[in-house]
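could you look at this predicted model? Sequence included:
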Amino acid sequence: MINNIRLKNGLRVILYPIPYVRSVTIGYGIKGGASSDERGKKGISHFLEHVIFKGTRKYSSYEIRHRIESIGGEVNALTGREYTLIFSKVPDKYLDRALDVIFDVVQHPLFPPEEIEKEKKVIIEEIKMYEDSPAEHLYDRFISGFWQDSSFGRSITGNIDEVKRIERQDIVEHFSRFYHPNNAVLCIVGKFGEKYALDLIKHLSENQMGEEHRYHPFISPNFAPTYVEKEVQQVHFIVGLQSLPLKDEKIYELSVLHTILGGGSTSRLFETIREKEGLVYTIYSDVNSYHNNGLLYVYGATSTDRFEKALSLINEELNKIRQNGVMEEEVYDAKEKIKGEFLLGVESTFSIMQHLFNRGIHSLPLLNTDEILEKIDSVTIDGVNSLANSLFSQKRALAVLAKDTDRLNTGVV
């Protein structure tokens, strides 16, 4: 049974005990990610996520890592567009140790100046790594154009110039603005006693004051093409369109539609563009849904002389689904695939924690495994085709990364 509790200090606690496992995963998440970065300080949420582990009132940076890794566990963090998540996975008997470390990290980080300057170099290397990856670099540029250079379209890691200018005081102020119980969700999944865990949480969680952050509002997309020139051998491309936010009731129809379109090696795009035509090595679709915004996109890479045909075939497939719909067999297979992947995922306490945290931080109903499966099973062919007609009738945005974009014919989208 999933328990959802709100403490007096505002902290939302989600507890999901699983008695037959021997691990426990803790996630402490903040409502605020890259889209909340202050103007002129792109990447500060991600920067803070790095330096939050560089020492606390109780533990040095090494001690934080050693207390968890010495028992076979892990402690880490990630930054998204709408949240930052600090997490730890440990053997079940070390729940108290992991909670102690997590709460000390999110409540009493020291942000030593020398560590901040050192970590700048690490983050700059991370940015360079992503920029050296054509797919990653193109996606960042596509998002920036699609959401019109708004805060929602910012790169999560930021850019080198602005990261260099971030100072300790900027990090302290950002931390004070977002890291407080009223703006956080704590999720624990695995083997633990609920009363014991809740008593520990109440003991460790302090009464820090602050306002709950509001999510970024809906943004009308921009469909102007994005061109990036880079020394690469292939043409990398993204075709994207506005999709559904997380809270939309048709989110399960969207998952089925995306799976049919480009979600795997039996999808339409893979079968047509790779298997039949041999135009690409990589071709897939993906969906990114947020609180008030959503995106469905297709990514691929091919040689310059094959680019126009590949782009034309993507366009044809989208139009074919919009005009003719999908088949009953495709809907059935897609639902079975989605359910199977979900069931395999929930064998991990970390995966379940991420799922529940993501729903909790967005104030969505906390559905258990059977309820999720029922939602997937309830998807109908009429629902999928209605959504396809709506989504695929929209204008589409294009982003291209190549050595010489002037040589490309991009008029087919």
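Okay, I see it.

please make it C-alpha for all contacts and neighbour counts, starting now.
Will do.

which residues does residue 84 contact?
Residues counted as contacts of residue 84 (Cα atoms under 8 Å, 6 or more residues apart in numbering) are 29, 30, 31, 32, 33, 45, 46, 49, 77, 78.

included below, for side-by-side comparison, is a second structure:
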Amino acid sequence: MQQQVYQHTLPNGLTILGEPMPWLESVAFTLMFPGGTAREPHDRIGLAGMTLEMTQRGSGRWSSREVVEELDFLGVDRSSSVSSFYTSISMSAMARVLDTTFEVAAAMVREPHFPEDELEEVRQSALLELSSIEDDPAQKCFVELKRSRFAEPFGRSSLGSVSGIEAVSHEDCVAFHHAHAKPQGAVLSIAGRFDWQDFLKLVDRYLGSWSGGPATHLGDVEPRVGSIHVPHDSQQTHIALAYDSVAYQHPEYYRGRGIVGILSDGMSSRLFTEVREKRGLVYAISASSHSLKNCGSVLCYAGTTSSRAQETLDVTMETIRSISQGIESGELSRLKSRTRTALVMEQESSASRSSQLAYDWITLGRTTTRQEVLSEIEQLTSENLIEHFKNHPPKRWTLVTIGPEPLEFQDEV
């Protein structure tokens, strides 16, 4: 089925994207604006997340409780998040309730109440969520990896810090929202069952008078190398590892992503087979592609016993480097089959597609189609993947370990 993606920019700078999926009964939209953790004051780490939560504590004609009741009554699935550079609000529902659902979301951006008497509840929730990572060493490992891999302000966690959260005031939340919730640099995407012209009228009604200038430029991201150990009295060791790869904007991104797929996608992947199945070194192992603006990395995780942690690290790095020695036809076939399946499944999810549209526009300045992605994947061969790996070898490694003892580690290609 031929994809059609609409695009329109309002006079205030807001970019609107739409992909009709008329075979669905649902509709989903995603709004992203430049209000991420990298824009927090250095002594208010956690402000972006707290501000986002406060915008959902009443807005427009709804009180804090009424927002929850209205969205539940409409049957809306919703999520919100803060990344390094953006704040996102996403909602999905039956197509027939789009108008009211969008009105609620727009009010969160344009007319948040910021009830001062709920700030302490928001603060305590943020502190509780931050403390919960102490019970999840794998998550903590990745929080520390991001902080170690990327220099300030790019390595901040959306969870914030204890001192930052405790310092946030009501005035801080209001000021942060007004400073960064602006239409210029923002994107609104919709996918599913909707009428494009009707949606444009809906957006103009609620966001047409939204105003604000462009976001300030934060500069490029540069990775940092080295290793950090976090002592933890346990029989387990958690290993988080990062190394250079190509970013999402790179013309050979799908080759880099294909290599990560061969390493980690599925239980027949190379890391799972070599590190877990053949040697029994880990109970969990994974790798994923990660792009932070211009900076591409591969992030890896392994959970193991402390007595076998050094061997796990060595074998993991050896397995990653083994890509240069060859890729079997079966590995490539499985990669392509998984990608085809994922693209088919995306056709059944308006939420997934709206999110991808927004991310593509923010990152690439354009949208990608399923056919484009499929074409890129079908062009992958063992030869061009190996060539890519040799041209962009793993280097500038960053290691974080949580466990009783640090591991021996050298940043070598």
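That came through fine. Since this is a predicted model, take the numbers as computed values, not measurements.

quick TM-score on the pair, please.
The TM-score (TM-score structural alignment, normalised by the length of the first structure) is 0.94; 409 aligned residues with a Cα RMSD of 1.8 Å.

next, format the contacts of residue 84 of the first structure as TSV and append distance to residue 152 of the first structure.
Shown next, in TSV, are those (distance: Cα to Cα, whole Å):
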residue	distance to residue 152 of the first structure
29	19
30	17
31	14
32	11
33	9
45	13
46	14
49	18
77	20
78	17
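
which of the residues you listed count as buried?
With burial judged by 16 or more other Cα atoms under 10 Å, the buried subset of the contacts of residue 84 of the first structure is 29, 30, 31, 32, 33, 45, 46, 49, 77.

show me those that map onto strands.
29, 30, 31, 77 (DSSP state E).

relative to residue 269 of the first structure, how far out is residue 310 of the first structure?
10 Å (Cα to Cα, to the nearest Å).

can you check residue 51 of the first structure too?
Residue 51 of the first structure sits 42 Å away from residue 269 of the first structure, going by Cα to Cα.

equivalent analysis for residue 6 of the first structure, please.
45 Å.

those two: which is more packed in?
Just comparing residue 6 of the first structure and residue 269: by other Cα atoms under 10 Å the higher neighbour count belongs to residue 269, 26 against 13.

trace that one over to the second structure, please.
When the second structure is aligned by TM-score structural alignment, the residue opposite residue 269 of the first structure is residue 271.

what sits closest to its match if chain neighbours are left out?
Here the nearest residue to residue 271 of the second structure in space, its sequence neighbours aside, is residue 263; by Cα to Cα, 6 or more residues apart in numbering that works out to 5.3 Å.

check residue 144 of the first structure too.
For residue 144 of the first structure, ignoring the flanking residues on the chain, the nearest one in space by Cα to Cα, 6+ apart is residue 153 at 4.3 Å.

repeat that for residue 368 of the second structure.
Excluding the flanking residues, the one nearest residue 368 of the second structure by Cα to Cα, 6+ apart is residue 360, at 6.8 Å.

part of a strand, is residue 28 of the second structure?
Yes: assigned with DSSP: H, G, I helix; E, B strand; the rest coil, residue 28 of the second structure falls within a strand.

quick one: the residue nearest to residue 368 of the second structure from residue 191 of the second structure, how far?
Between residue 360 of the second structure and residue 191 of the second structure the computed distance is 14 Å (Cα to Cα).

the more surrounded of these two?
For residue 360 of the second structure versus residue 191, neighbours defined as other Cα under 10 Å are more numerous around residue 191 (29 against 15).

surely that one and residue 353 touch.
Yes: Residue 191 of the second structure sits in contact with residue 353 when judged by Cα atoms under 8 Å, with a separation of 6.2 Å.

quick one: the strands in the second structure?
Using DSSP E, strands in the second structure cover 6-9, 15-20, 26-33, 77-82, 87-94, 187-192, 226-231, 236-245, 282-292, 295-305, 398-403.

whereabouts in the first structure does the third one align?
Yep, that's strand 26-33 of the second structure we're talking about. Mapped onto the first structure using TM-score structural alignment, strand 26-33 of the second structure spans residues 23-30.

that stretch vs the second structure, average distance?
Compared with the second structure after fitting, stretch 23-30 of the first structure deviates on average by 1.1 Å (mean Cα distance after the TM-score superposition for the first structure).

which residues are in contact with that stretch?
Residues contacting stretch 23-30 of the first structure (Cα under 8 Å, 6+ apart): 83-92, 95, 98-99, 102, 178-179, 183-192, 349-350, 353-354, 357, 361.

same question for stretch 383-396 of the first structure.
The contact list for stretch 383-396 of the first structure, computed with Cα under 8 Å, 6+ apart, reads 223, 239-243, 250, 253-254, 256-257, 318-319, 321-323, 325-326, 413.
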